[in-house]
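Asker: Can you look at this prediction? I've put the sequence above it.
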Amino acid sequence: MRTRAKICGITRSEDVLAAVHAGADAIGFVFFEASPRYVSILRAQELARSIPAYVSIVGLFVNADQDEIIRVVDQVPLDILQFHGDETAEQCRQIAQHTRRRWYKAIQVQPDVDVVPAILQYRQAGASAILLDAWHPELKGGTGQQFDWSKFPSLEIPLILAGGLKPENIEDAIRITQAYAVDVSGGVESAKGMKDRQLIEQFMQGVQRGSAKYESQQSGG
């Protein structure tokens, strides 16, 4: 199965066009004010106008309350909610129910901690996927760090790989983890919040090569 890819932390219209042109399956907007990649509702509305059909719009939230998320959803055409904080499975489920949006949860992979129980808990609550990111004691993603990919679980659940991905390592990342999808932000930037068109293209080419190699292995080619 083809590996999907999301370019997250988009803040400029030219970066939307670069991601779409390169073949990204999803665009991510960060609605977390502490992030250097934060976009306001107004800015997200402007950027969303450049996103064509068949490219999903993902809204990333970190410990946001339900009213705040509803306010965003009412004004920005989000397809999917990404919970990237300390939200419980029940909180995610309730917010998704009120917003009528699909959702997935980001889980930080800590050394020597089994993430499978948490994955199953959120999946049971209705998550359409689980994103696995590198652990950091203070930051909620966007660290540029990667975890031990050999610890990536093998489950019959759509799992998204994030953390430290870039054009130079994406093929190995897909080969090792066999992830359903990959999520990149800093790895395709020239500066925080500013994507680099060439890096996006190189990353997506790597995704395509890695996905093709995995498909070949599965088919015995």
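Answerer: Cool, got the structure.
Asker: all contacts plus neighbour counts: C-alpha atoms, from now on.
Answerer: Fine.
Asker: Give me the helices and strands touching the lengthiest strand in the chain, please.
Answerer: When the chain is parsed with DSSP state E, its longest strand is strand 102-109. Applying 3 or more CA pairs under 8 Å, 6 or more residues apart in numbering; DSSP states H and E, we find strand 102-109 packed against strand 80-83, helix 89-99, helix 116-124, strand 129-134.
Asker: between these, which gets nearest to Arg49?
Answerer: strand 80-83 (16.5 Å; CA to CA).
Asker: Which elements pack onto the closest one?
Answerer: If you count contacts as 3+ CA pairs under 8 Å, 6+ apart, strand 80-83 packs onto strand 56-61, strand 102-109.
Asker: Outside of stretch 59-70 itself, list whatever touches it.
Answerer: Contacts to stretch 59-70, defined as CA atoms under 8 Å, 6 or more residues apart in numbering, come from residues 28-32, 78-87, 95, 98-99, 140.
Asker: now do stretch 166-182
Answerer: When contacts are defined by CA under 8 Å, 6+ apart, stretch 166-182 is touched by residues 1-6, 149-150, 152-153, 158-162, 165, 184, 187-188, 199-200, 202-204, 206-207, 209-211, 213-214.
Asker: Can you flag the buried ones in these?
Answerer: Taking 16 or more other CA atoms under 10 Å as the criterion, what is buried in the contacts of stretch 166-182 is 3-6, 149, 152-153, 158-162, 165, 184, 187-188, 199-200, 202-204, 206-207, 209-211, 213-214.
Asker: so of these, which ones are in strands?
Answerer: Members of the buried ones among the contacts of stretch 166-182 lying in strands (criterion: DSSP E): 4-6, 159-162, 184.
Asker: what's the span of stretch 59-71, first residue to last?
Answerer: One end of stretch 59-71 sits 12 Å from the other (CA to CA, to the nearest Å).
Asker: Could you check that stretch and say which residues are buried?
Answerer: Within stretch 59-71, judged by 16+ other CA under 10 Å, the buried ones are 59-62, 64, 69-70.
Asker: Give me the nearest residue to Tyr54, chain neighbours excluded.
Answerer: Among residues not flanking Tyr54 along the chain, Asp25 sits closest, at 7.5 Å (CA to CA, 6 or more residues apart in numbering).
Asker: Against that first model, consider the following:
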Amino acid sequence: MSLLVKICGLSTRETLDVALGAGADMVGFVFFPPSPRHLSLETARELGKQAKGRATKVALTVDADDATLSNIVETLQPDLLQLHGKETIARLRDVKARFGLPVMKVIAVETSADLAALPGFADVADRILFDARAPKGATRPGGLGAVFDWQLLSKLDLKLPYMVSGGLNPDNVAEAIRVTRAGGVDVSSGVERSPGHKDPEMILKFIRAARATEELMVR
């Protein structure tokens, strides 16, 4: 299976077009007001139309209620819901049943103990995304540029597709893929010139670096 590359936190037509043109498999849109990448529904509608049929549209939410999710689903028409908060296994099951969309659950990682809940979530989720655990007092759970110890995933035995994120950038994505053997990589702050402002050239460099590593691992 080929490596999936996700560019998350896109917020302008220009940077979305760069990501799509460079061959991103997934494009992520953030719906979480504390984030500098938060989108209005109006902007999401336009970007969703731009991405339709060109990449998997991912809606990132954090402990969102049903009303919020309903508005997002109706407006963006995402292909995948990314639940990035403290959602329980029961909540995942409910969201899947209610909205009829596949769900990617984010697991925050700092130590091996953080992987204890993985089997339960893997029974319900369609995909897992491993991200660095946010420090205490952080206003948001991700997009902070923090890296976790990838060796924690080096012996992971998970049948479910999984991706890795957390502090990835064009310079370290190759090592992340090599160590974790993840089927996908997800970047946000690592391709930004400042929080919430994507850099087109960094997006291109990240996707090229990920694809080059994929080719080497296939050989």
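Answerer: Arrived safely, thanks for sending. Model, not experiment: these values are computed from the prediction.
Asker: For the aligned residue in structure 2 for the residue nearest to Tyr54 of structure 1, give its distance to Asp79 of structure 2.
Answerer: In structure 2, the residue matched to Asp25 of structure 1 (TM-score structural alignment) is Asp25. Distance, Asp25 of structure 2 to Asp79 of structure 2, using CA to CA: 12 Å.
Asker: Between those two, which contacts overlap?
Answerer: What both Asp25 of structure 2 and Asp79 touch, as defined by CA under 8 Å, 6+ apart, is the set Thr56.
Asker: on that earlier part again, let's have the helices and strands packed on strand 80-83 of structure 1 in JSON lines, adding distance to Ile176 of structure 1.
Answerer: Listed next are those as JSON lines, based on distance: least, CA to CA, whole Å:
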{"stretch": "strand 56-61", "distance to Ile176 of structure 1": "26"}
{"stretch": "strand 102-109", "distance to Ile176 of structure 1": "16"}
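Asker: So in structure 1, which helix runs the longest?
Answerer: Ranked by number of residues, the top helix in structure 1 under DSSP state H is helix 197-219.
Asker: I'd like the distance from that one to the chain centre, please.
Answerer: 17 Å (CA atoms, centre = their mean, to the nearest Å).
Asker: corresponding residue for Glu87 of structure 2 in structure 1?
Answerer: So, by TM-score structural alignment, Glu87 of structure 2 is matched to Glu87.
Asker: gap between the residue nearest to the spatial centre of structure 2 and Pro170 of structure 2?
Answerer: By CA atoms, centre = their mean, structure 2 has its centre lying nearest to Asp186, at 5.0 Å. Remark: distance between Asp186 of structure 2 and Pro170 of structure 2 (CA to CA) = 11 Å.
Asker: For stretch 121-131 of structure 2, which residues meet the burial criterion?
Answerer: 121-122, 124-131.
Asker: would you turn the residues you listed into a markdown table with distance to Arg91 of structure 2?
Answerer: Below are these laid out as a markdown table (distance: CA to CA, whole Å):
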| residue | distance to Arg91 of structure 2 |
| --- | --- |
| Phe121 | 10 |
| Ala122 | 13 |
| Val124 | 10 |
| Ala125 | 11 |
| Asp126 | 14 |
| Arg127 | 15 |
| Ile128 | 15 |
| Leu129 | 17 |
| Phe130 | 19 |
| Asp131 | 20 |
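Asker: Next, give me the two most distant ones among those residues.
Answerer: Farthest pair in the buried residues of stretch 121-131 of structure 2, by CA to CA: Val124 and Asp131, 18.6 Å.
Asker: What span of structure 2 is the longest strand of structure 1 aligned with?
Answerer: Using TM-score structural alignment, strand 102-109 of structure 1 pairs with 102-109 in structure 2.
Asker: what residues does the matching stretch touch?
Answerer: For stretch 102-109 of structure 2, contacts defined as CA under 8 Å, 6+ apart pick out 79-85, 92, 96, 114-115, 118, 121, 125-134, 148.
Asker: try 7 Å this time
Answerer: 80-84, 96, 114, 125-133, 148 (CA atoms under 7 Å, 6 or more residues apart in numbering).
Asker: What of stretch 37-54 of structure 1?
Answerer: Contacts for stretch 37-54 of structure 1 (CA under 7 Å, 6+ apart): 9-11, 13, 16, 29-32, 72, 76, 192-193.
Asker: repeat that with 10 Å
Answerer: The contact list for stretch 37-54 of structure 1, computed with CA atoms under 10 Å, 6 or more residues apart in numbering, reads 8-17, 19-20, 25-33, 57, 59-60, 71-78, 142, 185-186, 192-194.
Asker: quick one: terminal-to-terminal distance for that stretch?
Answerer: 24 Å.
Asker: what secondary structure does the counterpart of Gly141 of structure 1 in structure 2 sit in?
Answerer: Using TM-score structural alignment, the partner of Gly141 of structure 1 in structure 2 is Gly142. Secondary structure, DSSP: H, G, I helix; E, B strand; the rest coil: Gly142 of structure 2 is coil.
Asker: what do you get for Asp74 of structure 1?
Answerer: From three-state DSSP, the assignment for Asp74 of structure 1 is helix.
Asker: burial count for the closest residue to the match of Gly141 of structure 1 other than its chain neighbours?
Answerer: Leaving out its chain neighbours, the residue that sits closest to Gly142 of structure 2 by CA to CA, 6+ apart is Ala134, at 6.4 Å. If you count neighbours by other CA atoms under 10 Å, Ala134 of structure 2 ends up with 20.
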